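S.K.: Sequence and predicted structure are below.
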Amino acid sequence: MDAMVEQDVCSGTTIRLGFRFSARASHGACLVGNGRDGFRLEAWSFRERHADMWLLPTTSIEPLHTHLVPIEDGRVVLIRYGRGIREVAVASPAGERPLETVDSPALRALPSRDPATLVWLVAAHREDHSVIHQVSADDMRVQPVLDVPGQLSGGWWLNEAGDLLAANQVLSGKRRIVILDLRHGTVTPLPEQAGGVLLTSPRRGEILVAARNSDGIGLGRVSPSDTRVRFFRALDRLTGTVLPLTLDPEGRRLALRVAQGAVSRLLIYDVATDTVTEVPCPPGVIRDAGWSETGLRVLFSSPATPAAVVRITEPFERRQAEGSATFCGHDARLEQFDGPAGPVEAVVYGEDWRRSRHVLVALHGGPEAAWELTFEPVFQRLADAGITIVAPNQRGSTGYGAAHRDAIKGCWGGPDLADIRHLLATLLRERRHPGCRIPMLFGVSYGAFLALLAAAADPTGWSRCVAVAPFVSGAALYTDGPASVRSLLDRLGGRAEIDDDLGPRDLLRLAPRITAPVLLVHGERDEVIPVAHSRLLARRLGAAGRRAAALFRYQEIPHAGHDPFVGPQGSALVEDVVAFLLTPPRLVHPRAAVAGSVR
């Protein structure tokens, strides 16, 4: 990768969240924090060979409830999410100015290419009704300009003037592309076979689409005047999950991310020649990209370095790097473990897990998610403390094909739990080094649910368990979870009961089986999994004779959301987790756990 990191992002524990590029990719914005004092708003301006950055004053920043849209003049529009209410404001060096409060369950902002328009707002008011609002750059007036039937997703500009928009419309259960003329107030649908919009080229007036072809789904291009899909044949030969990131200003080259397992690659596709060039990158993950007149920039992260904006220079080949991200911490590696149904890949931080005194199995949320070879602040601190982290992508994880991903449909805590139990057997069998302690568990959200299931399934196999924002059961979560979670449960069969020796995956029923000390953590304002689930679990674990602080602790984090590690109390929480995990264990590697506990 011939790349220039736009800033040393590794001073201390500087972390950037939610980075976004402006409509022409000449500016950017993100939230920046150090893990101790909360997050602040940071604006970026990209020049030929470097970037300028500055902090913008705001009234408040909540990372999980703030949406950013950078403007071409350096200002940033913020949307703050409340219960059904969306507050819109604009931040500049002079301060923050409120613009509008919108009563809408879903409000999005689209970057503007037109200097006379600060930003465009897309508000969903009912299932069959969306309104596009224009925010004037001069007087900040917010006015509706177009009423569109159905729900709109996405929104990409089809001309340089920035008044012709391509979006995906869902109406009466059907999905199609629509062309929205914001100047004349018209809506023009394209044929359904044109697929769905992914990106656009304003200069060429073309739409990049995902549409059905003879092999399934392919990437191609259409235009409002020619709706025949011209497929990019070279992309059909790629393996992995392909995600288009951005087109160059001329619309002739396409930057793509190809994810395979826990890592991703950066490819450049030439539309005219139907050829693909890979940009050499170190192992890590590419998040987003913007392609301006001054070049291509990508958001890149590796295990040892937080997300950095990297400038890719041409030709797209490996040369002397103009700059590099400072090494910030512990690196990680990928290892494969045998599973009951095939290999399971894991991201491993720290010493060799066979010899390390402390080993922690970390389980991701989702469940449609995966650990990636990227920067994880919590893992960095655990590795600092001498804990080796094994973060498996068990069945149910994404990035390893449909069969692996779909294995837990209708059986949450079935095949994935079997993989974790098999991993435990491997760890106990191979960790024969003197002083090795029994493995520990850590999980967040669905991973916390799975971690507690694992602790119940093999009580003597685990020495400690940290569960952050767990739910009691799929059925209970369906009763009091938000609509988005209920939809996920329906789609993945999360309420189905499993009939095996362990029985239904209800943690209230299984809690008495858990003998390992448990640290239970939940954010008071968790908007995904209600805090009531952990309160019920805390009472159940306490009733099971685990009242001593050495055996059980419940921490409810005031004002925190679904991820309590993000926010002003996150740093202290990480230290609490480290202290809990390093408390002297009850046992040192009992052979009985190998022989009798794990199946």
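M.R.: Okay, I see it. Numbers count the residues shown, from 1 in each chain.

S.K.: CA atoms for contacts and neighbours, from now on please.
M.R.: Will do.

S.K.: could you pull out the helices for the stretch 251-400 of the chain?
M.R.: Counting by DSSP state H, counting those that start in this stretch, one finds helices in the stretch 251-400 of the chain at the ranges 377-384.

S.K.: go on, the stretch 401-550 of the chain?
M.R.: Going by DSSP H, counting those that start in this stretch, the stretch 401-550 of the chain shows helices at 402-406, 415-430, 446-457, 474-480, 483-492, 507-510, 532-543.

S.K.: what about versus this one:
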Amino acid sequence: MTACAIEPEAASEGGPPESGCTITADGAYGARLALDGDSWYPERWTLDGPEPYAVPLPVSQPEEPGTQVQPMGDGRVLVCRPVAGRHVFCLLYPTGPGTGEVMIGAVECPDEDTRLRLLPPAPGGEKAYALAVGRHSSAVWQVVGGAFGPERVAEIPGRCSGGVWLDRTGRMLALDRELGDRTKAVVVDLERAGEISPLLQIADDSDDRLLLADPDSGLLLIRSDAPSPGGGERLGWGVLGSTLPVRFPECLRLADCAVTPFAIQPGQVLTPENCGVALRIDGPVGSWVGLWRPDRRQVHHLAAPAGWLTGTGWWTRDGVLHLPYATAEVPCGVARMAVPSEETGDAPPAPAGDASPAGAEPSEPSEPSEPSEPDPPEPVAPRPVPLQQAPLGRLVTN
């Protein structure tokens, strides 16, 4: 089971935190900031048992809205608190009726232009990393798992965003680097002192960002503004190291809607076109869920469960999407969906607050659109190729 690769930006100073949650790479635990009256507190979700359940982890003082939380593989919750020009890290865990707290250390950010946020949970769950973005450079910090507290492990010229793990060892980290007037995805090798290599190069004058990656199949979900007949940014897919170009399916371009992938089905080794992809779709009527596979020409639109922690979810290897939600009646719940077997067009559902039960499709499907692209090619084993010959860079692992 693989969790989503979602990593929300830190809440703005004085503003509310994101409504979603963060999930470990193996889907065992989740963590979020929950609200009790006017007070925020960390909450851990246990997701690998027969039924999900939440454990509140309040400390002596309520958390500020800018606090970030992340679950670790052993069930503890990492907390990052901004305090007077620095970020303080600690680990929380339940201790009977109370909450235990282990202080880790702090990262100084004296420059008011520097922003620090936690990167998505690392594979294995034993380490955690943060990205500090300054005016002219970015730094990757290992904040959990080091010998002496937070340790800077990479320094990258340019301003970085994003953050996607490319392997299951927590060594290869992809970041979107803004250097000059262009943004390109690069790979940072954390075991080679932060050695940097290019990953995406669709056009010289395009902004190419990596959104998601699956280590099993090599499937990559990207966003690029490379020149196209319709103009604007497009959502596309490719395979790490493949000789095939990135493809931009027309079905992922929805009028008046923002489409963001948040989870990829794991376990489809050498068959990336069979991976289920979960999409968050934001439109005029609210947010809902899209289910898609690269070998399909259509997106299936499904109503999100009421109280969905928007943009959060994870797949099992057998193709079931899990969506965490919280309502007054069910404070810790998980809805399940599967990719429909038939290719039928679907209309967007009602807003999430008025959604039908999880997995229910809208009652009036639209007519299927005509295929806009050729059948997908036969799957090929990902292999490194020169960057000049393909849009995806090579992954050096030895």
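M.R.: It's in. All values reported here derive from a predicted model rather than from experimental measurement.

S.K.: Can you pull the TM-score for these?
M.R.: Aligned and superposed, the two chains score 0.67 in TM-score terms (TM-score structural alignment, normalised by the length of the second structure); 305 aligned residues with a CA RMSD of 3.3 Å.

S.K.: I'd like to check which residues are in contact with residue 121 of the second structure.
M.R.: Residues near residue 121 of the second structure by CA atoms under 8 Å, 6 or more residues apart in numbering: 22, 23, 24, 25, 70, 71, 72, 128, 129.

S.K.: got a winner among those residues for most neighbours?
M.R.: When neighbours are counted by other CA atoms under 10 Å, residue 23 leads the contacts of residue 121 of the second structure with 32 neighbours.

S.K.: Pretty sure that one sits against residue 29.
M.R.: Yes - judged on CA atoms under 8 Å, residue 23 of the second structure makes contact with residue 29 at a distance of 5.8 Å.

S.K.: what sits in contact with each of the two?
M.R.: residue 71.

S.K.: can you tell me which residues contact whatever residue of the second structure lines up with residue 243 of the first structure?
M.R.: Aligned against the second structure by TM-score structural alignment, residue 243 of the first structure finds its counterpart in residue 260. Applying CA under 8 Å, 6+ apart to residue 260 of the second structure gives the contacts 279, 280, 281.

S.K.: host element of residue 260 of the second structure?
M.R.: Assigned by DSSP states H and E, residue 260 of the second structure belongs to strand 258-264.

S.K.: Superposed on the first structure, what's the mean shift for that strand?
M.R.: Taken against the first structure, strand 258-264 of the second structure registers an average deviation of 1.7 Å after superposition, with mean CA distance after the TM-score superposition for the first structure.

S.K.: quick one: buried residues of that strand?
M.R.: Using 16 or more other CA atoms under 10 Å as the burial criterion, the residues of strand 258-264 of the second structure that qualify are 259, 260, 261, 262, 263, 264.

S.K.: List just the nearest of the residues you listed to residue 122 of the second structure.
M.R.: The closest of those to residue 122 of the second structure turns out to be residue 263 (CA to CA; 15.1 Å).

S.K.: shouldn't that closest one be in contact with residue 316?
M.R.: No - contact criterion CA under 8 Å: residue 263 of the second structure and residue 316 do not qualify, at 10.4 Å.

S.K.: number of nearby residues for residue 420 of the first structure?
M.R.: Residue 420 of the first structure - counted by other CA under 10 Å - has 25 other residues nearby.

S.K.: Test my guess that it contacts residue 454.
M.R.: Yes - the criterion here is CA under 8 Å, and residue 420 of the first structure meets it with residue 454 at 7.2 Å.

S.K.: secondary structure element for the closest residue to residue 53 of the first structure other than its chain neighbours?
M.R.: Using CA to CA, 6 or more residues apart in numbering and skipping residues adjacent in sequence, the residue nearest residue 53 of the first structure is residue 44, 4.6 Å away. Assessed by DSSP H and E, residue 44 of the first structure sits inside strand 39-46.

S.K.: and that strand, which stretch of the second structure?
M.R.: Counting by TM-score structural alignment, strand 39-46 of the first structure corresponds to residues 40-47.

S.K.: Could you report the separation of residue 254 of the second structure from residue 263 of the second structure?
M.R.: 19 Å (CA to CA, to the nearest Å).

S.K.: All the helices of the stretch 51-200 of the first structure, in order from the start?
M.R.: Counting by DSSP H, counting those that start in this stretch, the stretch 51-200 of the first structure contains no helices.

S.K.: what does residue 297 of the second structure align to in the first structure?
M.R.: In the first structure, residue 297 of the second structure lands on residue 274 (TM-score structural alignment).

S.K.: Residue 173 of the second structure now?
M.R.: By TM-score structural alignment, residue 173 of the second structure lines up with residue 165.

S.K.: That match is in contact with residue 183, isn't it?
M.R.: No - contact criterion CA under 8 Å: residue 165 of the first structure and residue 183 do not qualify, at 10.4 Å.

S.K.: neighbour-wise, which of the two wins?
M.R.: residue 165 (19 against 11).

S.K.: Okay, the more buried one and residue 112 of the first structure: tell me how far apart.
M.R.: Residue 165 of the first structure is 11 Å from residue 112 of the first structure, where distance means CA to CA.

S.K.: How about residue 204 of the first structure?
M.R.: Counting by CA to CA - residue 204 of the first structure and residue 112 of the first structure are separated by 18 Å.

S.K.: How about residue 304 of the first structure?
M.R.: 35 Å.

S.K.: now do residue 215 of the first structure
M.R.: Taking CA to CA, one finds residue 215 of the first structure at 36 Å from residue 112 of the first structure.

S.K.: Between the two ends of stretch 28-41 of the first structure, how far is it?
M.R.: End to end - CA to CA - stretch 28-41 of the first structure spans 11 Å.

S.K.: Show residues contacting it.
M.R.: 12-22, 42-46, 55-58, 61-63, 68-71, 76, 566-572.

S.K.: Generate a PyMOL selection restricted to the buried entries among these.
M.R.: To isolate in PyMOL the members of the contacts of stretch 28-41 of the first structure that are buried, counting by 16+ other CA under 10 Å, one can use:
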select buried, resi 13+14+15+16+17+19+20+21+22+42+43+44+45+46+55+56+58+61+62+63+68+69+70+71+76+566+567+568+569+570+571
